[in-house]
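Participant: build me a model from this:
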Amino acid sequence: MCKEYFSQLNQLLKKGGTVIFEGFAFQTSGIPENESRSRGTQNREMLFSEEEIRAAFQEFDFQEFHEGEIELDEGKFHKGKGWVIRFVAEKNH
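Facilitator: As a prediction, this is how the structure comes out:
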């Protein structure tokens, strides 16, 4: 599902267009079981890895890229520690 959207972004954005992204990553290790954690979705299609993000956005230059643990406070189901991928990238073709 998300990969289809990524493909559409590649087609729709002109050279110089910018993507700002944040999504939950597969990585959840490093967060102790006794700590509050936010895993985001349980739908594996909505979880991301650095490799698949970089492959999906090959036509983009990454200005910022971060994968790591953050503290979330975004409502009932997004509260606690979570592992995310965040990036800002500009289309170069």
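Participant: alpha carbons only for contacts and neighbour counts from here, please
Facilitator: Noted.
Participant: other SSEs contacting the top helix by length along the chain?
Facilitator: Criterion DSSP state H: the longest helix present in the chain is helix 2-12. Under the contact definition 3 or more Cα pairs under 8 Å, 6 or more residues apart in numbering; DSSP states H and E, helix 2-12 sits against helix 50-56.
Participant: please give the structure of this sequence too, so both can be compared:
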Amino acid sequence: MNNFWNERYAAEDYAYGTEPNAFLKEQLQRLQPGKILFPGEGEGRNAVFAAQMGWEVTAFDSSSEGKAKAERLAKSKDVEIDYQLKAYHEANFQAESFDALVLIYTHIPAQMRREYHQKFARFLKPGGYLILEGFSKEQIHNSTGGPKDINMLWSQEELEGDFAALSTLKIELLETELQEGEFHRGKAAVIRAVGTK
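Facilitator: From the prediction side, this is the model:
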């Protein structure tokens, strides 16, 4: 899987563009900046935006190509991000150390999804925020991005179970028009969640 992402990110263009995800942008503008974590951050468009908004950003991904492009993007925007090269299972941060957790299209293999989602939630401080957007299971019928394995796509029930430790969790399923670089373009079935610990 690591080779897949390194190959995708090796192109000169940014696979998903350099603009932040629209839902993330909307949510971050409502919050007071603090410490924020971006697992599976790829080429860095969302982490860099958060840094521009005044957040103290930690991000990680297993793709060295993604890390290089994220750091290049941060430099071009004159911001700093702490971008670590590590896989999901290697992510070990202090419990309750982040004010926000962002999961944007981080589709983890089904057998590991719940374990990692619960692990990431433990890194949130009490009162910390979850911001999530990904493809719902209905996306299997579209060709506008996302895994072709329906078990890697998300349902409301799965996310409710994964993030049961949060004190609030609001989930929305919708159809939207994506315009995120070459690989997220067109009509898509997405699922969004915001929550607090």
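Participant: what value does the TM-score take for this pair?
Facilitator: TM-score for the superposed chains, counting by TM-score structural alignment, normalised by the length of the first structure: 0.76, backed by 85 aligned residues with a Cα RMSD of 2.2 Å.
Participant: that older thread, residues in the second structure aligned with the longest helix of the first structure?
Facilitator: Mapped onto the second structure using TM-score structural alignment, helix 2-12 of the first structure spans residues 113-123.
Participant: how about the matching stretch: buried residues?
Facilitator: Using 16 or more other Cα atoms under 10 Å as the test for burial, stretch 113-123 of the second structure gives Arg113, Arg114, Tyr116, His117, Gln118, Lys119, Phe120, Ala121, Arg122, Phe123.
Participant: distance from the longest helix of the first structure to the middle of the chain?
Facilitator: When distances are taken as Cα atoms, centre = their mean, to the nearest Å, helix 2-12 of the first structure is centred 14 Å away from the chain's centroid.
Participant: who touches it?
Facilitator: Counting by Cα atoms under 8 Å, 6 or more residues apart in numbering, helix 2-12 of the first structure makes contact with Glu45, Met46, Ala56, Phe57, Glu59, Lys91, all of which sit outside it.
Participant: swap in 7 Å and give it another go.
Facilitator: Met46, Ala56 (Cα atoms under 7 Å, 6 or more residues apart in numbering).
Participant: and the angle from the helix or strand following it to helix 2-12?
Facilitator: Downstream of helix 2-12 of the first structure, the next assigned helix or strand under DSSP states H and E is strand 18-24. Counting by axes from the mean of the first three to the mean of the last three Cα atoms, to 10 degrees, strand 18-24 of the first structure lies at 170 degrees to helix 2-12.
Participant: so how much does strand 18-24 of the first structure differ from the second structure once superposed?
Facilitator: In the superposition with the second structure, the average deviation recorded for strand 18-24 of the first structure is 0.5 Å (mean Cα distance after the TM-score superposition for the first structure).
Participant: list just the nearest of the buried residues of stretch 113-123 of the second structure to Glu182 of the second structure.
Facilitator: Taking Cα to Cα as the measure, Arg113 is the one of these closest to Glu182 of the second structure, at 26.0 Å.
Participant: list the contacts for Thr18 of the first structure?
Facilitator: Counting by Cα under 7 Å, 6+ apart, Thr18 of the first structure has contacts Val88, Ala89, Glu90, Lys91.
Participant: please tell me how far the residue sitting nearest the centre point of the first structure sits from Met1 of the first structure.
Facilitator: Taking Cα atoms, centre = their mean, the centroid of the first structure lies closest to Gly23, which sits 3.0 Å from it. Using Cα to Cα, to the nearest Å, Gly23 of the first structure is found at 14 Å from Met1 of the first structure.
Participant: ok, now Lys76 of the first structure?
Facilitator: For Lys76 of the first structure relative to Met1 of the first structure (Cα to Cα), the value is 25 Å.
Participant: before we move on, what about Ile31 of the first structure?
Facilitator: 28 Å.
Participant: have a look at these two and say which one is more surrounded.
Facilitator: For the pair Ile31 of the first structure and Met1, the greater number of neighbours falls to Ile31 (16 against 7), based on other Cα atoms under 10 Å.
Participant: tell me the SS of the corresponding residue of the second structure for Gly80 of the first structure?
Facilitator: Applying TM-score structural alignment, one finds that Gly80 of the first structure aligns to Gly186 in the second structure. Put simply, Gly186 of the second structure is strand when judged by DSSP: H, G, I helix; E, B strand; the rest coil.
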